[in-house]
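# mind looking at a prediction? Sequence and model below.
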Amino acid sequence: MKRLRTVNDVMTHAVISVDRGAAFKDIVESMRQWRISALPVVADDGWAAGVVSEADLLPKAQGVDVPRAVTAGQLMTAPAVTVTRDAARAGAARLMARDNLKRLAVVDGDGRLAGGVSRGDLLKVCLRSDEDIAEELREVVMAHLTPDESAAVRVHVSNGVVHPDGSIPDASLFDVLVRVARGVPGVVDVAVRLDVGSPTRR
């Protein structure tokens, strides 16, 4: 069962890029051909040097004179905003939201371009099946409760919304279980119906 927790789990491994010397028209053509709005720019050693986006190209289209800006290396925004393969998926999503980015370059530990991750890639977790989510949630619940206690908690997932019900022995566990459940990939919301009291064997 794939947990979809890291960038590597959802990223696109084959990514379109350009080198520093790519000409303006070639950059535009690549964007048009692949229907993307930004391209990572790589150095000769494969290192992610920057990103050239439609926003970087628009001044030319508007007739604004941008001297000595005709190649990807001259037009790009640098340094590139990147994440590593093992970065948390949720962290990449926060970075995109904070900086209003549509995609991020993904690099290996040495900074070489390894792929890319887009908003759409990060939303793949929303397609995770309810059964898959429920299976992981049961493991999560068991990790925080004794076997007798976990037997008194039932987990049902519908369209990504978690509906745990039953009883827990201690009110302090309520917030813990809700927080942990929200952290499971694919969970959209948690609708809790848990009573506090002695668990009943089932």
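Perfect, I can see it now. Just so it is clear, the model here is predicted, and its values are computed rather than measured.
# drop to CA atoms for contacts and neighbour counts, all remaining ones
Will do.
# what count of nearby residues applies to Leu123?
14 (other Cα atoms under 10 Å).
# same question, Gly166
With other Cα under 10 Å as criterion, Gly166 counts 19.
# residues in contact with Arg154?
164-166 (Cα atoms under 8 Å, 6 or more residues apart in numbering).
# secondary structure class of it, three-state.
Of the three states, Arg154 takes strand under DSSP: H, G, I helix; E, B strand; the rest coil.
# and the gap between it and Arg179?
For Arg154, the distance to Arg179 equals 17 Å [Cα to Cα, to the nearest Å].
# what's the helix or strand for Val41?
Per DSSP states H and E: Val41 is located in strand 38-42.
# that strand packs against which elements?
Applying 3 or more Cα pairs under 8 Å, 6 or more residues apart in numbering; DSSP states H and E, one finds that strand 38-42 makes contact with strand 18-19, strand 48-53.
# got another one to weigh against that:
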Amino acid sequence: MEPIVEMQQVQIFTLESAQWHGEPLYLALLQLLRRQGAAGATVVRGLAGFGAHHHLHRATLVELGADLPLIVIWVDRAERVARLLPQVQAMVGDGLITVAPVTAYQPAPPMLAELPADLRVRDVMTREVVTARPDTPLSELADLLLQGGVRSVPIVDDGRRVVGIVTDGDLLRRGQMALPLSIREALTDAEVAAAVPPSAGRAAEIMTREVVCARDDLPLPALVELLARHGFKRLPVVDRDGRLVGIVSRADVLQTVAHVAPVVAPRLFTGRAQRVAEVMQREVATVRPDTSLVAVVEALAQIEQRRVVVVDEQRHVLGIITDGDVIRRATAEERPGIVQRMLERLRGQAGAGQRQLVVSGRRAADVMTAPVITIHADATPHEAIRLMWRHRVKRLPVVDQQGRLVGLIGRAGALRALAQDQPSVGAPA
């Protein structure tokens, strides 16, 4: 087994009798965490215990109706814990909550070493789908996309037939949101409220009505070709009667391929790309470690992918910086100006960049994420997929024999490598 990620374990101590809006608190907590895309949570029932009031709660044959202690154990990524913990605290009230770092391990499913060549969409799709109705308010859709761990929401009718779909991009372009959801994740509630005006619109007003869906019995190689050809990141999955039964993303596909033994992968996919160099993005935005934080912010605001690679004079990779990294690692003094500058650049407002930023002389090296997982240009796309999945990253800097940056490969490039048609060199990763 390999460690998949450093995570946090939250323990919430409560009682069976605790309520939240008329239902047991522990169930309300589980429903909240499930809706918000939490990695997992379990409720444990105690035999006895006492808390702040020093009243002993215990289970005996005489006290069959005893109000027993409960522990809700929630394991998740640190960023999601930080985002959801205020809601959890408000629900728990006087209950005790502890947070501790943990390392999660996950064995590869035994069947993955012997995947059948006729694998279907239904075998890799996600069955729990966050959906909305055409009359769902845009404010609710924004909350689902921001806090629900999803990037698209199928819009369904009473018969669970897909009538539209809303992505975070739709909200940005048509819903007139003030900033991308990737940046929203790094902001506080107060900063979001100040930057994003409330909207009275409904899902039907901005949803894409011509929705491409995948049948649940579609062969996996055909799905890969469909995703790669159209540049889709995810597709709703329907059964033969057209009812929504799941959603499948390129991440689902790559997760499956990451666990396929090299001798099995060629039976599933026959794409001709044999090297990462054939599918990588060659134009990569870079900065030096001593680049001013002001210059980094302006570079990020003008790049569609909103990330830059930090390299030295010989183009050796030292780190990587995203827009979220800059916001999260900004000091209290720096943060307002940095957020405002990014908003101005994203909106294309006149006069953007004229205001003096307060960055205390900080540089790219002060906010970059390091070390960075890289891959060699001569590695296979399958190796890139396994590496991305093992380290839970969406993109890998590509280096040559001397360790110098020569490109970038992301999920889209890796997916094209699996498709039947040879992708053009230098296309976006």
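Perfect, I can see it now. Computed from a predicted structure; not experimentally measured.
# the contacts of Arg154 of structure 1 in strands, which ones?
Within these, residues falling in strands by DSSP state E are 164-166.
# the residue lying closest to Val192 of structure 2 once chain neighbours are set aside: how many residues sit nearby?
In this structure, Val192 of structure 2 finds its nearest non-sequential neighbour in Arg184, 6.5 Å apart by Cα to Cα, 6 or more residues apart in numbering. Residues lying near Arg184 of structure 2 (other Cα under 10 Å) number 18.
# Arg32 of structure 1 too?
Neighbours of Arg32 of structure 1 (other Cα under 10 Å): 11.
# relative to structure 2, what is the average displacement of the strand holding Val41 of structure 1?
Once fitted to structure 2, strand 38-42 of structure 1 is off its aligned match by 0.8 Å on average (mean Cα distance after the TM-score superposition for structure 1).
# show me what the residue nearest to Val192 of structure 2 lines up with in structure 1.
In structure 1, nothing lines up with Arg184 of structure 2, judged by TM-score structural alignment.
# quick check, Asp45 of structure 1 in a helix?
No. Under three-state DSSP, Asp45 of structure 1 falls outside any helix and is assigned coil.
# ok, and the closest non-adjacent residue to the aligned partner of it in structure 2?
Using TM-score structural alignment to pair residues, one finds that Asp45 of structure 1 aligns to Gly159 in structure 2. Spatial nearest neighbour of Gly159 of structure 2, chain neighbours left out: Arg243 (7.1 Å); criterion: Cα to Cα, 6+ apart.
# test my guess that that neighbour contacts Asp158.
No. Using Cα atoms under 8 Å as the test, Arg243 of structure 2 is too far from Asp158 to be in contact (10.3 Å).
# centre of the chain to the strand holding Val41 of structure 1, how far?
The chain centroid and the centroid of strand 38-42 of structure 1 are separated by 19 Å, computed with Cα atoms, centre = their mean, to the nearest Å.
# repeat for stretch 70-77 of structure 1
With Cα atoms, centre = their mean, you get 27 Å for stretch 70-77 of structure 1.
# mind naming the longest helix for structure 2?
As assigned by DSSP state H, the longest helix anywhere in structure 2 is helix 78-92.
# roughly how far does the equivalent of Gly116 of structure 1 over in structure 2 sit from Val212 of structure 2?
In structure 2, the residue matched to Gly116 of structure 1 (TM-score structural alignment) is Ile247. Computed as Cα to Cα, the Ile247 of structure 2 to Val212 of structure 2 distance reads 12 Å.
# all helices of the stretch 1-150 of structure 2, in order?
Using DSSP state H, counting those that start in this stretch, the helices of the stretch 1-150 of structure 2 run over residues 25-35, 78-92, 138-147.
# need these in JSON lines (columns: distance to Asp123 of structure 2).
JSON lines is the format used below for these (distance: least, Cα to Cα, whole Å):
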{"stretch": "helix 25-35", "distance to Asp123 of structure 2": "22"}
{"stretch": "helix 78-92", "distance to Asp123 of structure 2": "27"}
{"stretch": "helix 138-147", "distance to Asp123 of structure 2": "25"}
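# nearest to Arg45 of structure 2, of those?
Ranking these by proximity to Arg45 of structure 2 (Cα to Cα) places helix 25-35 first, at 10.7 Å.
# tally of neighbours for Arg240 of structure 2?
By the criterion of other Cα under 10 Å, Arg240 of structure 2 has 9 neighbours.
# among the helices of the stretch 1-150 of structure 2, which comes closest to Ala414 of structure 2?
Across the helices of the stretch 1-150 of structure 2, closest to Ala414 of structure 2 is helix 138-147 (Cα to Cα), at 24.9 Å.
# quick one: the closest one to structure 1 mean distance?
Compared with structure 1 after the fit, helix 138-147 of structure 2 shows a mean deviation of 0.5 Å (mean Cα distance after the TM-score superposition for structure 1).
# which residues in structure 1 does that helix align to?
The aligned range for helix 138-147 of structure 2 in structure 1 is 24-33, by TM-score structural alignment.
# got the contact list for that stretch?
So stretch 24-33 of structure 1 is in contact with 18, 37-39, 57, 70-72, going by Cα under 8 Å, 6+ apart.
# check the secondary structure at the match of Gly116 of structure 1 for me.
Ile247 of structure 2 - assigned by three-state DSSP - is strand.
# for it, what are its contacts?
By Cα under 8 Å, 6+ apart, the contact list for Ile247 of structure 2 reads 125-129, 234-237.
# with Ile16 of structure 1 instead?
39-40.
# on that earlier part again, gap between the residue nearest to Val192 of structure 2 and His259 of structure 2?
Applying Cα to Cα, the value for Arg184 of structure 2 to His259 of structure 2 is 33 Å.
# tell me, how many residues neighbour the corresponding residue of structure 2 for Ala87 of structure 1?
Ala87 of structure 1 maps onto Leu218 in structure 2, with residues paired by TM-score structural alignment. Using other Cα under 10 Å, Leu218 of structure 2 has 15 other residues around it.
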